[in-house]
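Engineer: Quick one, what's the 3D model for this:
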Amino acid sequence: MACSDELPDTNQQENNGHGCDLRGRVWKALLGIYRISALEYVTLVQRGLSPVAEKIQNDTFRTLMTDRAFQDRVSNEMLTRILNAFVWKAHDQPPSRLMNLRFSYVQGMNVLAAPFLYVLPELDAFFAFSSFIQNSCPLYVQPALEGVHCGLKLLDRCVEEIDPDLFKYLQSKQLTAKVYAFPSVMTFSVCTPPLDQALHLWDFFLAYGVHLNILCIVAQLLNMRDDLMNNQRLKSVISPMKLLRSFPDLDAGTILATTQTLIPRLPEDLYDMLVRHTFDPIVCDMLLQEPDADVRG
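Structural biologist: Next up is the predicted model:
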């Protein structure tokens, strides 16, 4: 269902602190959230501002500023509470035994918290967000954003594999993924409106893996391909960078339909790296030691 049929829109009345709607319940199940503790969350909140509170406050007020529905539903105070509480929770935990990772607040986490606060009551959102960060994409939220940079490298590789002509054209304009796709990779596409379509993408990511965001970005590029290539043929005054600076509004149904056709077109080893890059330091170390696409070209 999360793959082919969009879950019903989050209901404002049901997401008022008294319960979860269907999407919220599905997200919690997919994230393995079967227990929440109001006492734990309240205790963390009562500790007040975290050591990185200033960084948090500098970001929260900018979160999805142009989305009226989000602004009406999620307050700056809610975002600030959940992010400071997460920092305190992470501060109390020992590093991961397997990966020696520690967690705090890094750039972009405010946007990653946004969908959870929009879909779930604040208490549920805190535990869902914490699980997502620590289990789904731990390498995306390390201080150097290693996972994000690996995702950008993999995006270039996927474009090169799936559409060599488009890849060569973008490369000829020095348009590697790190130039045009950093926000989309870092936020798992939440940075591109409208939010209701981003939530549909997240239904898919939570069900089948957040690594699929990379292929969803490739799908968006393929849907823009004619405009980009016609730009070259007609020598349009609109630069390809201008076209890529702001992706067209999300159409989740079209993006997911295209994405599902891309998966079998990738070599097995490339897809394996794609799956593992959000959480496996070995894959990240290997990718980060390799030259970027523009250097390879």
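Engineer: all contacts plus neighbour counts: C-alpha atoms, from now on.
Structural biologist: Will do.
Engineer: Which positions in the helix or strand in which Leu287 is found come out as buried?
Structural biologist: Using DSSP states H and E, Leu287 sits within helix 281-288. Going by neighbour count (16 or more other C-alpha atoms under 10 Å), the buried part of helix 281-288 is Pro281, Val283, Cys284, Leu287.
Engineer: please give me the structure for this one as well, since I'd like to look at both together:
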Amino acid sequence: MSSLTGEQQRPVRQTLAALSKDDWYAPPPVVNGRSVDAVMEWNELLEARHTAEMQLDAPATIAPERLHAAVENGVPDALRPQIWLRFSGAERRIRESPNLYAEIQQRISMGGVPGFASAAEQIEKDLRRTDLSSDDSAALDALRRVLAACACFDAKTSYVQGMNFIASGLLHVLPEEGAFWMLVLVVQRWLPDHFIESMSGNNVDCAVLDELVAEQTPKLHAKLAALQVGTQLLTARWFLCLFSSVVSPSALLRLWDLLFVCGPQSTFHAALGCMRVLESRLLCSSDMGTALALARDGLWRCADAQSVEALLRGCVACARACVLGAAELSSRRQRARVRLLIEAQRLEAARVLLRVQRASGLAVADVRALAALSLGDDGVLRAADLDVGWIQIGVQRDAFAQIVAALVPHWSAHSPLLPLLFEVFRTRVVMPGLPSDAAAEADAQRDETRDDAPVLSFLRLVSGLGWLLRGSSARRAELCFHCFDREGCGAVTRADFIAVLCYIYALYEDLGASPLRNAHAHATRVAERVQAEATRFVDMMFELWDEEGVGLLSRARFDRAAHQHPLLVQTFQLEQLDSPQVRQPLSAAPAAPTQPQTTSSTRVTSAADRTPKACVKSRTTTTSSTSAAIVQSPLLKIRDDYFSEDVRRL
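Structural biologist: Predicted coordinates:
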């Protein structure tokens, strides 16, 4: 072996001399004491959680404050999959059903469950909308399998947009089977009923969050109320994607550490923490659009390590300040669900009532006055009835008689015609603002709750009064026919014609106002005279129109006969022309004419020879004490607006 000469050794010496001591010996790795402590702490927590599960103890055996401190210090990346699976309960699901995911995949390869085709089609549309790269075919295939398995696992929920973002974030940390079970638990426990068709769970949780924001940040809540920005407008998307589409990926991992370790109630702590981050900018917002833009894009600025740490510390601080256990969360959700149900019933009742009001021709103020009188004595409203909405208000026969007697001049609350009209309203009046099946269902609910006496739905009352007060000539004629067709056979018999006509005569004959000492004998003679006059008129009408001699008048023939009797014309306003297409409210109704209308006066005079003189004289309607209170109510104005002076003079 030849040795190097001096000239050859010189470059080697220079190179060795230039090297420092650090270049000769590699330095040992720097040990981060905080990281070591975090790993040790999380290993102890994992062991404690495993022991609690094996002993079937409650998960609350670990103090929440210890979990909050561990999450705030950070979750080691190497332990994050195990921590998520164990603390969320997914690991236990996998242990209990080790082959379920593979069985679902096999079922999918054979066509899936009924209705899976539409879910699979929607999944394919949403695959490219996630944050995954379109070139990563393996990641797309994994996401497709996880979403398809979730759709088959729960056929009721199936697949809904928003699950793809959650599953995509889970797949960045967990294997397929773990991501599947975590997604199932998120849908079932963290976001219950958020992904069903009605999204009732999202509405409930947004209402709970609004309540928490009012308690924790009243100034921010007042600002949002001033901007008319509901909490649901700001945060509905936060819940539906579990923050995955509103925060940066680095911040999402830290938020999910808090959610999956501390339980479903931490979802609200995370939302409160996000509201804290946006609070200063939301307080400076000048309009709704600015506030919504901040809620949508403002959290993406928390991307650097310092901002992420600040966001997490804020969420943990909210968890410490707002102690929200599982029992309290369930109670808050139940209260919010009741409030939302009542509000939904009120809105639906208001929509239905508005449709019926428009179809009936009555003004909104008139409908409200009728509702006030229908709900309680002398217009006293009962909160219990208002909570269920006007659609379930029921009007009993006595109240109906008093309302109609107060509305229509010369109609007595004690007239036999009003019970007959009550049954016509109850069974034959069509409610144009409500489908027939919904109307029948509403009536059935009222009949079940009040079996002591028949009850008229408030919607049918409004519709029937619309026929009587604002209806067209055809509607009034139809109402008149229904009153005389007591048997509901589509024709009027001689006996029914005579009986109902006597009821109408009695409306205009004061049987109790007799100067004689024997008032009963006077009333009997008047009743006999009314019966004879009614029989004479009916016999004449049947002689004219019952050409076949069958003892029945069809609808068309009865209409001709009814228009020839002045009291039928007056009672049902058959001479009134069709209402204009654009109806004005009652407050804008034209003033009553000072002179009688020529048409009405002529028609009444031309037929006066067929009617007893006592039947056309004016009298004062007698009312009970309750009816007297109604006459002094807003219905008095309704009556004056609907009936002109030339009609009230008779």
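Engineer: and of the buried residues of helix 281-288 of structure 1, the nearest to Asp163 of structure 1?
Structural biologist: Nearest to Asp163 of structure 1 out of these is Leu287 (C-alpha to C-alpha; 20.9 Å).
Engineer: got the buried residues of helix 281-288 of structure 1 as JSON lines, with distance to Ala114 of structure 1 columns?
Structural biologist: Formatted as JSON lines, those follow (distance: C-alpha to C-alpha, whole Å):
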{"residue": "Pro281", "distance to Ala114 of structure 1": "26"}
{"residue": "Val283", "distance to Ala114 of structure 1": "28"}
{"residue": "Cys284", "distance to Ala114 of structure 1": "26"}
{"residue": "Leu287", "distance to Ala114 of structure 1": "29"}
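Engineer: Pick the one among those residues closest to Met229 of structure 1.
Structural biologist: Leu287 (28.9 Å).
Engineer: Quick check: that closest one touching Leu152?
Structural biologist: No - the criterion here is C-alpha atoms under 8 Å, and Leu287 of structure 1 misses it with Leu152 at 10.1 Å.
Engineer: Structure 1: which residue goes with Arg536 of structure 2?
Structural biologist: Aligning on TM-score structural alignment leaves Arg536 of structure 2 without a counterpart in structure 1.
Engineer: Where does Arg536 of structure 2 fall, secondary structure wise?
Structural biologist: Counting by DSSP H and E, Arg536 of structure 2 is found in helix 519-545.
Engineer: elements contacting that helix?
Structural biologist: Applying 3 or more C-alpha pairs under 8 Å, 6 or more residues apart in numbering; DSSP states H and E, one finds that helix 519-545 of structure 2 contacts helix 494-507, helix 555-562.
Engineer: Please work out which of these is packed deepest.
Structural biologist: helix 494-507 (a mean of 20; mean count of other C-alpha atoms under 10 Å).
Engineer: So what's the residue count around Arg93 of structure 2?
Structural biologist: 17 (other C-alpha atoms under 10 Å).
Engineer: Run a quick neighbour tally on the nearest residue to it once chain neighbours are set aside.
Structural biologist: Nearest residue to Arg93 of structure 2 in three dimensions, chain neighbours excluded: Trp181, at 7.2 Å (C-alpha to C-alpha, 6 or more residues apart in numbering). Applying other C-alpha under 10 Å, we find 23 residues neighbouring Trp181 of structure 2.
Engineer: Then Pro249 of structure 2?
Structural biologist: Pro249 of structure 2, neighbours per other C-alpha under 10 Å, totals 17.
Engineer: what does it align to in structure 1?
Structural biologist: Under TM-score structural alignment, Pro249 of structure 2 pairs with Leu195 in structure 1.
Engineer: what ranges do the strands span in the stretch 301-450 of structure 2?
Structural biologist: 394-396 (DSSP state E, counting those that start in this stretch).
Engineer: I'd like to know how far the residue mapped onto Pro164 of structure 1 from structure 2 sits from Asp210 of structure 2.
Structural biologist: Taking TM-score structural alignment, Pro164 of structure 1 has Pro218 as its aligned residue in structure 2. According to C-alpha to C-alpha, to the nearest Å, Pro218 of structure 2 and Asp210 of structure 2 sit 10 Å apart.
Engineer: Please identify which of the two sits among more neighbours.
Structural biologist: Neighbour totals were compared for Pro218 of structure 2 and Asp210, and Asp210 leads with 18 against 13 (other C-alpha under 10 Å).
Engineer: Next up, identify which helix or strand the more buried one is on.
Structural biologist: Using DSSP H and E, Asp210 of structure 2 falls in helix 200-216.
Engineer: quick check, distance from the next helix or strand after that helix to the centre of its chain.
Structural biologist: With elements assigned by DSSP H and E, the helix or strand that comes after helix 200-216 of structure 2 is helix 218-226. Centre-to-centre, helix 218-226 of structure 2 and its host chain are 25 Å apart (C-alpha atoms, centre = their mean, to the nearest Å).
Engineer: Counting by contacts, list what helix 218-226 of structure 2 packs against.
Structural biologist: helix 200-216, helix 266-283.
Engineer: so is the spatially most central residue of structure 1 in a helix, a strand, or just coil?
Structural biologist: Closest residue to the average C-alpha location of structure 1: Phe188 at 1.8 Å, with C-alpha atoms, centre = their mean. Secondary structure for Phe188 of structure 1, judged by DSSP: H, G, I helix; E, B strand; the rest coil, is coil.
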